[in-house]
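A.B. asks: pasting the sequence and the predicted model now:
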Amino acid sequence: MADDPPKPTLAPEHTSEDVAIRHAMHDLAWLARTFVANAMRVTAGAGDPYRLAQQAFELGQAIQDAPSGTLVGHINDAIADAVSDGRREPGDFDDIEDATDDIEQAILRIVAARMLHQTVQVTRRENDLSTAICRLEDIREKNRREFEAEMAALRAKQNIKPSIPRKRRKPSVRVQPSRSVPQPNPIDEEAELAACKNTSEFIRKRQEQLRRARGED
């Protein structure tokens, strides 16, 4: 046996026959558990597919080798209990875990239905999966709103203002003022032109005024 099962706990008042049956059922349940777990992992793309045949053979051999006083119902119960042991009982967990358990069950049923090409069952279980996912999202949203309401009440009781994230100021860009070119003082061009002897002399004087205004020699 590749996987060693945990030892069963037995009371001292049990007879030798009871002890033999309990041990046989315990080993049988462990074989069923390891076989189903490996089959599920293989279905998901993991596990050890080369051990499935050996595990199935060991499980069948354990059923045949069960003590003579073992009822068939005991064998079936042991296998069923072992296979369903991974599931939690209702009422043992909160709403989120309850919805998560429904999601897990729907996924397992979808995989089983696909393996047997049961199209109708696949469609039904996919609807169950969608319903469970929506219920989980609703529960989380409800918990979020309740948490925010509790925090707001606590802040109001302690007179604490909610922190508002400060907006980051954009770095200011300093614009250098453009240097304007000095302009010559306004003059009466017609009067200056009349004072000059000709147009070339007027142009020369005008250029000199511009150079002096710019600080040129």
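C.D. replies: Thanks, I have it. Numbers count the residues shown, from 1 in each chain.

A.B. asks: please make it C-alpha for all contacts and neighbour counts, starting now.
C.D. replies: OK.

A.B. asks: is E89 in a helix, a strand, or coil?
C.D. replies: Put simply, E89 is coil when judged by DSSP: H, G, I helix; E, B strand; the rest coil.

A.B. asks: how far away is it from E126?
C.D. replies: 22 Å (C-alpha to C-alpha, to the nearest Å).

A.B. asks: host element of A152?
C.D. replies: Per DSSP states H and E, A152 falls inside helix 119-157.

A.B. asks: centre of the chain versus that helix, how much separation?
C.D. replies: 15 Å (C-alpha atoms, centre = their mean, to the nearest Å).

A.B. asks: who's more crowded, E89 and E126?
C.D. replies: Under the criterion of other C-alpha atoms under 10 Å, the comparison of E89 against E126 puts E126 first, with 17 against 11.

A.B. asks: next up, a structure to set beside the first:
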Amino acid sequence: MGDNGEKRPHLRLAAENDRKAVDKARARYEIDWPLQKLAANIMRVSRGAGEPYSVIQQCIDVVKGAQAFCDKCGDWPGDNEVREALDFHDPKLRDYSRPYDERSSAIEDIVEGALRLAAARLLRQDLQERHGEKDLLDGVRRLEHYHAELRAKWEAERKAARAKPAPRSKKLIRKPKL
């Protein structure tokens, strides 16, 4: 394909996304990050850390991001956009091609219960607080059960290794030096 008059192949890019879908994906970034920063900071501030002086500015950033989303997409961010931006769950637990991980699943339950409990305490919702405490303690019990099974397995392996006689090694007899 040089200068000898041959035509170069015509390359075309075929995109499955229409312009609206591309704009929406870009606009999601403008709302996702500010929303995630705000949520994380509020959680940290409520436990005694974080940056309480940044909360109001972060709220303003979320509103600006939502307005930018609306300007690009013609509508405000929906439930799905907000839910996905604030989803803290481990994506590996949703990958059903991987083996089930009891430990990680129990930890997810503990985190979910703790968040439910904390939110209920902020709003003084006794019933929700009790449900959050129950969820949290169920997760703790599952994690303790997992660790107990693991310890029992290790102990059984250790006992089996101790009960089995160690293989005797043959002593090499060396010829004395003359």
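C.D. replies: Yep, it's here. Everything numeric here is computed off the predicted structure, so don't read it as measured data.

A.B. asks: quick one: list the elements packing against the helix holding A152 of the first structure.
C.D. replies: helix 95-115 (3 or more C-alpha pairs under 8 Å, 6 or more residues apart in numbering; DSSP states H and E).

A.B. asks: show me the contacts for E201 of the first structure.
C.D. replies: Residues counted as contacts of E201 of the first structure (C-alpha atoms under 8 Å, 6 or more residues apart in numbering): none.

A.B. asks: which strand or helix spans it?
C.D. replies: Using DSSP H and E, E201 of the first structure maps to helix 199-214.

A.B. asks: which residue lies nearest the spatial centre of the second structure?
C.D. replies: Taking C-alpha atoms, centre = their mean, the centroid of the second structure lies closest to D90, which sits 2.9 Å from it.

A.B. asks: trace it over to the first structure, please.
C.D. replies: Here D90 of the second structure is matched to R88 in the first structure, going by TM-score structural alignment.

A.B. asks: now L122 of the second structure
C.D. replies: So, by TM-score structural alignment, L122 of the second structure is matched to M115.

A.B. asks: okay, now the closest residue to the match of D90 of the second structure other than its chain neighbours: neighbour count?
C.D. replies: Spatial nearest neighbour of R88 of the first structure, excluding adjacent residues (C-alpha to C-alpha, 6 or more residues apart in numbering): D101 at 7.7 Å. A count of nearby residues for D101 of the first structure, using other C-alpha under 10 Å, gives 18.

A.B. asks: trace D101 of the first structure over to the second structure, please.
C.D. replies: For D101 of the first structure, the residue aligned by TM-score structural alignment is E108.

A.B. asks: pretty sure its match contacts F88?
C.D. replies: No: assessed by C-alpha atoms under 8 Å, E108 of the second structure is found out of contact with F88, at 9.1 Å.

A.B. asks: surely A113 of the first structure and Q121 touch.
C.D. replies: Yes: counting by C-alpha under 8 Å, A113 of the first structure touches Q121, with 5.9 Å between them.

A.B. asks: can you tell me the SS state at G45 of the first structure?
C.D. replies: Quick answer, by three-state DSSP: G45 of the first structure is coil.

A.B. asks: residue in the second structure paired with it?
C.D. replies: By TM-score structural alignment, G45 of the first structure lines up with G48.

A.B. asks: where's its match relative to I42 of the second structure, distance?
C.D. replies: 10 Å.

A.B. asks: ok, now V111 of the second structure?
C.D. replies: 16 Å.

A.B. asks: again with E30 of the second structure
C.D. replies: 19 Å.

A.B. asks: excluding its backbone neighbours, what's nearest P49 of the first structure?
C.D. replies: P49 of the first structure sits nearest to V42 (C-alpha to C-alpha, 6+ apart), 5.9 Å away.

A.B. asks: tell me the buried residues in the helix or strand containing the one you found?
C.D. replies: Using DSSP H and E, V42 of the first structure maps to helix 16-43. Neighbour counts using 16 or more other C-alpha atoms under 10 Å place 19-36, 38-40 of helix 16-43 of the first structure among the buried residues.

A.B. asks: and if you look at stretch 83-98 of the first structure?
C.D. replies: Buried residues in stretch 83-98 of the first structure (16+ other C-alpha under 10 Å): V83, I96, D98.

A.B. asks: next one: stretch 138-154 of the first structure
C.D. replies: Buried, per 16+ other C-alpha under 10 Å, within stretch 138-154 of the first structure: nothing.

A.B. asks: which bit of the second structure covers it?
C.D. replies: Under TM-score structural alignment, the match for stretch 138-154 of the first structure is residues 145-161.

A.B. asks: now the matching stretch on the first structure. Mean distance?
C.D. replies: Once fitted to the first structure, stretch 145-161 of the second structure is off its aligned match by 1.4 Å on average (mean C-alpha distance after the TM-score superposition for the first structure).

A.B. asks: can you list contacts of that stretch?
C.D. replies: For stretch 145-161 of the second structure, contacts defined as C-alpha under 8 Å, 6+ apart pick out E102, R103.
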